[in-house]
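Q: Show me the folded form of this:
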Amino acid sequence: MPVDLPAIPEGESLSQTDAALDAMMTRLRALLDPDDLSQDAFVEICAIYNNVAYLFLYLESNEAHVDYKRLLPWRDAFHRDAELAAALLDRLLSLRCDDPEAEEARTSYIASLRAKLKAGLDHKNDALHEQLLVEAKDILDETRQDLARLLQRIGSANRTANPYATFYKLSSSTNSATTRAKLARAWHASRDRRLDELVRVVDRMVDTRRQESRDQGADSVLAVTLRRCQISEAAAWRFIEQYLIGSLEHQQRLDSEVLGATGASDQAMDHFGHYVRGIQAGREVPLLPVEGCLSFIRHVALHLFGLTLTEAPARANSQVRAFDVALDGRPIGQINLDLWETGSRRRTTNTTTGIRNRTQWKTIVQRPVAYVSCRFRRVEDGSNRITFQNVHSLFHEFGHAVNHLLIRKRLPTQSGLEYLPLERLEDLSMWFEKWVYHPQFADHLNLSPTERDGLQLCREVKQLEYRRSHLDRAVTAALDFRLHGSQNDGIKEAFQRLDEEYGISAHCTLGDFPPYFTWPMFQANPGANFAYLWGAGTSAQLFVPFLGTAVESAGEPEDIRDAFSSCFEFDQVSIQPDTTAIFAFYEERTPQGERSPYRVAHATAEKGEDE
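A: Modelled structure (predicted):
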């Protein structure tokens, strides 16, 4: 019989969530009480752990709005109780499952529990990790205050705005190249005022992980992380290096475009915002209809993957739209669209959370649930509109949701995320985000000619921004890989070594990178940030054949699902993507040289300004 899905925390009090966790723990202990564990009981235990993972992933995604600290002891109770883990291990050792996949999961779970018990479940370094992360974030907060004060001194302060966004707007609207260069120097000096302090904290974070890896008998932090990959350390570095070299070559081309268009003499990226502003050239940036965007991505899911999304009846006052998902008429899960109206609730990014694992053996089913947040604006006519950037994020997270629903076999973990090798986690999400570039996208939006032109502008700007980020992403991945593969170097030394080998300082500085090491991906999978590069390359290769094809005639869903099997099957081989694919995808679709709409007259007028 199906295992019940957990209740959605939306609209529930923390007391109710506390009661739900208590009920799950009570049921878990009841299942472990008999000396013998049945296959059905094992599957239910997997479901319980998946539900716990879901609850905390959802709460974490809403931490700006929900203070759930008093629930954290429950996470420890499920995942850090050595007595409970030992009891579960004991029952699993005596169990034999008739179903081959259930038996495979049982043996994998045994290996996981043994490793946890051997390493110790008290997580002595957790408190130190959290302390160092708080210290790093405090430094970054102080840096933001420094930058806000700089903006105030130059008369561009906005107490409620992000100082980085405010500075970008200021620089891009400044016509004088000389003034933009001066602004950039002042900005970087203020940003790097606390750099040495931040570097020391990041190095301590890395050293703590190094000690943990030595305690596990591993050669490095990277070696531990790569256990969750299907590629070797040598293969991973070969890919990163190819991407880095390609990024440097691309950056030189982009620099030439920007300098040639803006009339600046050097430091091209100090003038990038102004270059983008010139491309806009007075064209209007539209807000897109939410319903049209949802209609299009559901259309893609239906015709390419055979997924039918049927909206469930809305609950009173609910800000969640639930879609029951079926494959060939068979229910396989649910995608919940979490609505966030700009101005009423704030969230920094669109996020997908949910039950990241599914167990499905015979008639015992736990179906996955995914959450996709949708940031929108309600305009004067009462309709809901969304920015192009938020559509891009929405499609990206929809790809993660499809991954959750179509994954073929996996084992529940504390994070609920380890259902594919790390290098393939972003393949499908990055593929889905590229549908904003498909010609049929505009057809689903019922846009006016002016709005269609505005949509094309948004595409051009997004593509340029991605091109600008190539080198930043490559250096970040290389630093992460080198730092966690070493037992000695700090981030400064790792940057210097990369500069000696590849000359990266011609285009970036050390101060660009330490903040990234406070991000969740770096905390969870140190050394594996190259997964984003891998996903970028793979998704570009996979998407190009669809770009010139109508959605309805792209092929049979079963064949397409098979073609994407590496996104759904852990045991598939990880094939290194062609690093040139991602550069070609964006570079061939952005205005350059003579095709650029950036006005020559604009650059000429700029030179003649009073500087």
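Q: from here on, contacts and neighbour counts on C-alpha atoms
A: Fine.
Q: ok, the closest residue to Leu309 other than its chain neighbours to Cys567 distance?
A: In space, and not counting its chain neighbours, Leu309 is closest to Val325: 4.7 Å by Cα to Cα, 6 or more residues apart in numbering. As judged by Cα to Cα, to the nearest Å, Val325 and Cys567 stand 18 Å apart.
Q: this one next, for a side-by-side:
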Amino acid sequence: MANLLEGFVETRNVSASGFREILDAIDQRITLLSHESALSTHEFVELTALYNNAAYILLYLDANSAHIEVDFLEHYREALGARRPRNDRLIALIKKVEVDSRELEVSKDAFLEFFEQKAGIEEKREADAVAELRRRGAVWRENLDREKSSFLARLGVNVGSSRPDAALYALLSGIESSDVRRRLGAAWRDICERHNDELCSLIDRLVAVRKESAAAQGDVSITERTLRYSQLDVATVRNFLDCSLQIARAEHEELENDLNERYGPGGVRAHFASRVALVRAKEAPTSVALEPCIKFALKIAHDHFGLDSCHVASAPEHMITYDIMRCGKRIGRINFDLWGEHLGRLTNTTQGLRNRTNWTDIIQEPVAHISCRFKKRPGQEPTINFQNAHSLLHEFGHALNHLLVTPRLPNLSGLEYLPLERLEILSMWFERWVFHPAFESALSVGSNKPVDLEKAREIKRLEYVRTHLERNVLAMLDFELHQGTAPISEVYAGIDQRYDIAELCPLSDVLPCFFWPILMERPSGYFCYLWAAASSAERFEKISKRSEKLEDTNVAWELEFRDCFEFDAPSEMPNIAALYRFYEKPNTNINPKDSL
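A: Here you go, the predicted model:
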């Protein structure tokens, strides 16, 4: 079992029949273990490693279906996932495994949860009901988009493959009359609010299904179930959201007043797109070379975490792969799979495809897979825009988190094991580097002229200022809705009564968000993104106060980010004001009269 499946990680040129042999061997070993009268701790760890590696191979093959014949995947998904008699035997065996550490206890609980969800009638009933409501939510969204598209068509705008909201944004950005923009913004809000009752009813039913399932499993509320994966209690989260929402409301009201003073009534809804267009000045989005962006991320990892990197030349053509080293020893691997637009990817993600294991002779190194949907221009050197660079650094932070997290058991991923409020801290800290002068310097190396990022940074800053209130209202609404018994319209009315937000952030702005994957997967947990944003901004301030040079910002970063790598480290309340300070004034030298 030494260095489990290391041959697969190294070669990548395994044939389809070779993959089947590996999966068959894994499947047979799992069956043998399931017939044991009892499992030792060592055999339990081996079992988790077998399942983790099988999942890794299946995901790898699925991502490379254009290059490898994969018609056998469904067979192995079924064999490894839903083989009921074997699963029942494994559940009984795992329940009897004696553990002597918190790490083993958490791993055992996670493994049992994985199997019991496949076997439990209540969990299946909840999953089926949620899937149906999710489908109805998608139909609702399609109908609303159709109505919005018809409205735009009457104005002579062909939406095409864009979303209607993006088409409206483009339209507003080119209209000179502030009064026309105001009337268009008001009409758009009317369209969105016309279907509030229907969507509220869907969301209330979704919450009811979850509450019924939570009660059947002994949980007081969905919030309680979600906070099992957190170190925070309800009071701490409430206090955090209250403080953050108050600051966000004041910030948004200032933005609203500035736009009204500049353009007349209509505020953010009518005039923000025009304001951004003024900053952009009809110039194309900033384009930067991809290779320096990746090397910049690797340099941050080197200078702040003592990590070296080595390019893997044998990686597939469509993928960029680096081994990550410490003191000359490889600690893991990162795959950059960036050109996924043609595959229909909707988001940029990082998956911990293979988890760390270091248990007696069961050893494997973690692998992280960064999957993005950037556009590739045939015949040109790979380039990405500023937003893509921001996303790339964010996903790199997730990948590094997966490689550096300390659990030694294979079913505890760096992207799953930590308390949920700390899952986004390192990734958000990395994304802030696009605002650091060292980023500009890195992109200019080997270039004929310095890379100008001023306008791109100012637009990004403005976009964050515009969305802070909406994110805070959504987090508060998500948290309170899943904790109590009131319908969503009443919960929102209560928030409005306390914070006076209805005109600045109407309910129709946040209702569709409840069908986002992140809110579907972790109801009541959206607050973690605000928590991580504040925590990462607070830590980044230490860099800004030290030096403009990357290598001169020497801090004990492993200690600084201990909570990103160790489960038992405390979750400390971040300095909320640091988040808003980061965006409160331009990070550029743009003329003050052109900035808000």
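Q: in the stretch 51-200 of structure 1, which spans are strands?
A: Applying DSSP state E, counting those that start in this stretch to the stretch 51-200 of structure 1 gives no strands.
Q: for it, what spans make up the helices?
A: 72-79, 82-94, 100-119, 126-153, 163-172, 177-191, 195-215 (DSSP state H, counting those that start in this stretch).
Q: Now do the contacts for Leu474 of structure 2.
A: Val510, Cys513, Tyr526 (Cα atoms under 8 Å, 6 or more residues apart in numbering).
Q: Nearest residue to the first one in space, please, no chain neighbours.
A: The shortest distance from Val510 of structure 2 to any non-neighbouring residue, by Cα to Cα, 6+ apart, is to Leu474 (6.0 Å).
Q: What residue in structure 1 is paired with the one you found?
A: In structure 1, the residue matched to Leu474 of structure 2 (TM-score structural alignment) is Thr476.
Q: Can you report how many residues lie near the closest residue to Gln216 of structure 1 other than its chain neighbours?
A: Excluding the flanking residues, the one nearest Gln216 of structure 1 by Cα to Cα, 6+ apart is Ala119, at 6.9 Å. By other Cα atoms under 10 Å, 13 other residues sit near Ala119 of structure 1.
Q: how close does Ala119 of structure 1 sit to Val379 of structure 1?
A: From Ala119 of structure 1 to Val379 of structure 1 the distance is 55 Å (Cα to Cα).
Q: Redo the helices of the stretch 51-200 of structure 1 as a markdown table? Include distance to Leu244 of structure 1.
A: Formatted as a markdown table, the helices of the stretch 51-200 of structure 1 follow (distance: least, Cα to Cα, whole Å):
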| stretch | distance to Leu244 of structure 1 |
| --- | --- |
| helix 72-79 | 39 |
| helix 82-94 | 43 |
| helix 100-119 | 35 |
| helix 126-153 | 27 |
| helix 163-172 | 26 |
| helix 177-191 | 24 |
| helix 195-215 | 23 |
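Q: Quick check: which of those is nearest to Val290 of structure 1?
A: helix 163-172 (24.7 Å; Cα to Cα).
Q: Enumerate the positions of the closest one that are buried.
A: Buried residues in helix 163-172 of structure 1, defined by neighbour count with 16 or more other Cα atoms under 10 Å: Pro163, Phe167, Tyr168, Leu170, Ser171, Ser172.
Q: okay, how far is it across stretch 372-381 of structure 2, tip to tip?
A: Using Cα to Cα, the two ends of stretch 372-381 of structure 2 sit 17 Å apart.
Q: number of nearby residues for the closest residue to Glu480 of structure 2 other than its chain neighbours?
A: Leaving aside its sequence neighbours, Glu480 of structure 2 sits nearest to Val491 (Cα to Cα, 6+ apart; 7.0 Å). Neighbourhood size, Val491 of structure 2 [other Cα under 10 Å]: 18.
Q: Give me the distance between the most centrally placed residue in structure 2 and Ser371 of structure 2.
A: Nearest to the geometric centre of structure 2 sits Thr349, at 6.4 Å (Cα atoms, centre = their mean). As judged by Cα to Cα, Thr349 of structure 2 and Ser371 of structure 2 stand 5 Å apart.
Q: again, but for Glu584 of structure 2
A: From Glu584 of structure 2 to Ser371 of structure 2 the distance is 32 Å (Cα to Cα).
Q: more neighbours, these two?
A: Ser371 (22 against 15).
Q: and the aligned residue in structure 1 for the more buried one, helix, strand or coil?
A: Counting by TM-score structural alignment, Ser371 of structure 2 corresponds to Ser373 in structure 1. Classification of Ser373 of structure 1 using DSSP: H, G, I helix; E, B strand; the rest coil returns strand.
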